[in-house]
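# Show me the folded form of this:
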Amino acid sequence: MRKRFALLFVIVSITCLSFCQLTGVAQEPAPPVKTGADEKDPPAASAKEKPSESKPVEKSASSTPQLPGPEKLLNGGNFWDHWKYVSEEEKEANRNLTWKVISGGKDQPSVLVCSGKPYGYIRTQKIYENFQFSLEWMYPNDPNANSGILLFTTEPDKVWPKAFQVQLHRPEAGYVFPTPGSGAKSANKLSPTMPLDLPLGKWHQCVLTCRSGNISVMINGVKLGEVTGCDPSKGAIALQSEGAEIHFRKLVVEVLAPEPAAQPEKPVAQQKPDQP
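You can find the predicted model right below:
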């Protein structure tokens, strides 16, 4: 019996082996195991191969300078730290007799009183080129009183300096012209077409805009016109003493940016004539 089982096992084994050979099934060899000696670290990346680190781009400061805000020219303190006195008599001791600052009360602006004598002016210590200057003025009693504002005032200091006068004489208020005989020049003069209504004892406003050698005049909210091509085109601001009492208040100057330069026009392409 045992011999029969042994013979049967041998026959089955031979049959299975023959079947596997016929079907081509073979056992794949296991992959070789790498040893520590066979393993190598990958090469380090060179400096060129390292990714560049992105850095935030620093924004450059604007090329346009920051402009100061409006400056009050009667803001307390020592008045003569900001103004220079010039007169026919050339006596510094008389300046406080000709020009006097009266401090305002509560919520009231200070007032600069000019006696009108002797003839002369006060001018700012600072030089201005592109700016807007505004003030209010009043003649208390003289219907024929005379005074004015001088713009682009240059040295030498004398009566009268090289400058452009904005007339405050009541019948001619708003006229603008170069100081006669001073050498100041402009492309035109400003002559209002009709006298302004400027009652005595009342405050009147004057706003002057000076930019790139041009002067624009506005009185009591009415634009009177413009003077262009001024030479000089920068200088001090001055107030005249011309024989009559005049009061000033709310003197404010604000520096402006210059007007942008005009871009040249592109030439127009000329069309070629049709060939015959």
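
# rest of the way, CA atoms for contacts and neighbours
Will do.

# what ranges do the strands span in the stretch 101-250 of the chain?
111-114, 120-124, 131-138, 148-154, 162-167, 176-178, 204-211, 214-219, 222-227, 236-241, 246-255 (DSSP state E, counting those that start in this stretch).

# Contacts for the shortest one, please.
Pointing back at strand 176-178 there. 162-167, 184-186, 189-191, 227 (Cα atoms under 8 Å, 6 or more residues apart in numbering).

# one more time with 6 Å, if that's ok
Phe164, Gln165, Val166, Ala184, Lys189, Leu190 (Cα atoms under 6 Å, 6 or more residues apart in numbering).

# next up, for comparison:
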Amino acid sequence: MKLLYTSAIAITLFFNAATSIAQSKSLFNGKDLKGWHADVPEMDKNPNARNPFIVRNGLLVSLGTPGGHLITDAVYKNYRIEVQYRFAAKPGNCGVLVHASRSRALYDMFPQSVEVQMQHTMAGDFWCIEEDITVTDMETRRGPKENWGINGNKLRRIKRLSKDVEKPVGEWNKMVIECVGDQVKVWVNDVFTNHGTNCTAQSGNIALQAEGSEVEFRKVELTPIRKLSKDSK
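Just a heads-up that it's a prediction; the model follows:
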């Protein structure tokens, strides 16, 4: 027992020597979309187009159409973000985009970023959108190397590590994404689902998608993570 206790202390001290976790803050206040802005191409062309991002009964809701993104006003680096979401009516598509920068960089719709997929049965996949990331077993999880790419019809999807991690439709899912340096780690319902390294971006906005399906969010919480140098005390 003493050995296990000593080992636990050693592991904790090692983690704290590498990172320092600050106090969490909610990015959604349950009342309005303060701190966010919508980028919806259809709204540029049609003044009567609806904003697909609303607050309803204390939930942040992506109505799914017209397609677009809800983007944080602030830029973030070295953090952990937790979203709790559900497809209320039927399973569909959505995503959390990290390290987002240039708007409408792909297909005049998607901002330059790394998408962490939320699509039902694929939650935790990476999609490369004008940014790239590396995982283990790349050819198994991404396909033939000669077809890899970050735009157009290239192989941009990198499959997750674990299967069958989503809850049934109507139940709440939890996704945690940790971005520290050039690494991105993902957990879905407390199951480790992906780990990317050598990411070509290390900071940016965070975005939620409207991509065809209605999705409800009850929690969007960010925790800053401060990287410490070896000499830090």
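
# TM value for the aligned chains?
Aligned and superposed, the two chains score 0.72 in TM-score terms (TM-score structural alignment, normalised by the length of the second structure); 186 aligned residues with a Cα RMSD of 2.4 Å.

# which SS class is the equivalent of Leu256 of the first structure over in the second structure?
Matched by TM-score structural alignment, Leu256 of the first structure corresponds to Ile225 in the second structure. Three-state assignment for Ile225 of the second structure (DSSP: H, G, I helix; E, B strand; the rest coil): strand.

# How about the contacts made by Ile225 of the second structure?
With Cα under 6 Å, 6+ apart, Ile225 of the second structure has these contacts: Ser20, Ile21, Asn78, Tyr79.

# and if we set it to 7 Å?
Contacts for Ile225 of the second structure (Cα atoms under 7 Å, 6 or more residues apart in numbering) come out as Thr19, Ser20, Ile21, Ala22, Asn78, Tyr79.

# Check the offset of the helix of greatest length in the second structure from the chain's centre.
Scanning the second structure for the helix with the most residues, using DSSP state H, yields helix 2-18. Remark: helix 2-18 of the second structure is offset 30 Å from the chain centroid, using Cα atoms, centre = their mean, to the nearest Å.

# Would you mind measuring from the counterpart of Phe28 of the second structure in the first structure to Arg170 of the first structure?
In the first structure, Phe28 of the second structure lines up with Leu74, judged by TM-score structural alignment. Going from Leu74 of the first structure to Arg170 of the first structure by Cα to Cα, to the nearest Å gives 24 Å.

# now swap in Lys100 of the first structure and tell me
Taking Cα to Cα, one finds Lys100 of the first structure at 22 Å from Arg170 of the first structure.

# quick one, which of those two is more surrounded?
Arg170 (20 against 15; other Cα atoms under 10 Å).

# aligned partner of the more buried one in the second structure?
By TM-score structural alignment, Arg170 of the first structure lines up with His120.

# Kindly report the same for Ser212 of the first structure.
Match for Ser212 of the first structure (TM-score structural alignment): Gly181.

# Give the full set of residues in contact with that match.
Taking Cα under 7 Å, 6+ apart, one finds Asn78, Gln202 in contact with Gly181 of the second structure.

# go with 6 Å
Gln202.

# Next: His247 of the first structure.
With the criterion set at Cα under 6 Å, 6+ apart, His247 of the first structure makes contact with Leu112, Val113, Trp137, Met138.

# Can you find the partner of the second one in the second structure?
With the correspondence set by TM-score structural alignment, Val113 of the first structure lines up against Val61 in the second structure.

# One more: the third one?
Mapped onto the second structure by TM-score structural alignment, Trp137 of the first structure lines up with Tyr85.

# Can you give me the distance of the residue nearest to the spatial centre of the second structure to Gly212 of the second structure?
In the second structure, the residue lying closest to the centroid (Cα atoms, centre = their mean) is Val96, at 3.4 Å. Distance, Val96 of the second structure to Gly212 of the second structure, by Cα to Cα: 14 Å.

# centre of the chain versus stretch 183-193 of the second structure, how much separation?
With Cα atoms, centre = their mean, you get 10 Å for stretch 183-193 of the second structure.

# Between its first and last residues, what's the separation in that stretch?
Start-to-end, stretch 183-193 of the second structure (Cα to Cα) is 14 Å.

# Equivalent analysis for stretch 130-139 of the second structure, please.
19 Å.

# That one: which residues count as buried?
Glu130, Glu131, Asp132, Ile133, Thr134, Val135 (16 or more other Cα atoms under 10 Å).

# Make TSV from these and add distance to Pro47 of the second structure to it.
Below are those laid out as TSV (distance: Cα to Cα, whole Å):
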residue	distance to Pro47 of the second structure
Glu130	29
Glu131	32
Asp132	35
Ile133	38
Thr134	41
Val135	43
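
# of all the residues you listed, which comes closest to Ser203 of the second structure?
Nearest to Ser203 of the second structure among these is Glu131, at 11.6 Å by Cα to Cα.

# residue contacts, the closest one?
Ser113, Thr200.

# What of Arg102 of the second structure?
Pro111, Gln112.

# repeat for Gly196 of the second structure
So Gly196 of the second structure contacts Ile133, Thr134, Val135, Gln183, Val184 (Cα under 6 Å, 6+ apart).

# returning to that earlier point: buried ones only from the contacts of Ile225 of the second structure, please, as a PyMOL command.
Here is the PyMOL command that selects the buried residues among the contacts of Ile225 of the second structure (16+ other Cα under 10 Å):
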select buried, resi 78+79
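
# Wasn't the match of Phe28 of the second structure part of a strand?
No - going by three-state DSSP, the assignment for Leu74 of the first structure is coil, not a strand.

# count of residues packed around it?
Leu74 of the first structure, neighbours per other Cα under 10 Å, totals 21.

# Ok, Phe15 of the second structure next?
Count around Phe15 of the second structure with other Cα under 10 Å applied: 11.

# still on that earlier bit, would JSON lines of the contacts of strand 176-178 of the first structure with distance to Phe5 of the first structure be doable?
Output for the contacts of strand 176-178 of the first structure, formatted as JSON lines (distance: Cα to Cα, whole Å):
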{"residue": "Phe164", "distance to Phe5 of the first structure": "138"}
{"residue": "Gln165", "distance to Phe5 of the first structure": "140"}
{"residue": "Val166", "distance to Phe5 of the first structure": "139"}
{"residue": "Ala184", "distance to Phe5 of the first structure": "140"}
{"residue": "Lys189", "distance to Phe5 of the first structure": "139"}
{"residue": "Leu190", "distance to Phe5 of the first structure": "139"}
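
# Pro232 of the first structure: which of those is nearest?
Ala184 (6.4 Å).

# separation between the aligned partner of Glu216 of the second structure in the first structure and Trp160 of the first structure?
With the correspondence set by TM-score structural alignment, Glu216 of the second structure lines up against His247 in the first structure. His247 of the first structure sits 21 Å away from Trp160 of the first structure when distances are taken as Cα to Cα.
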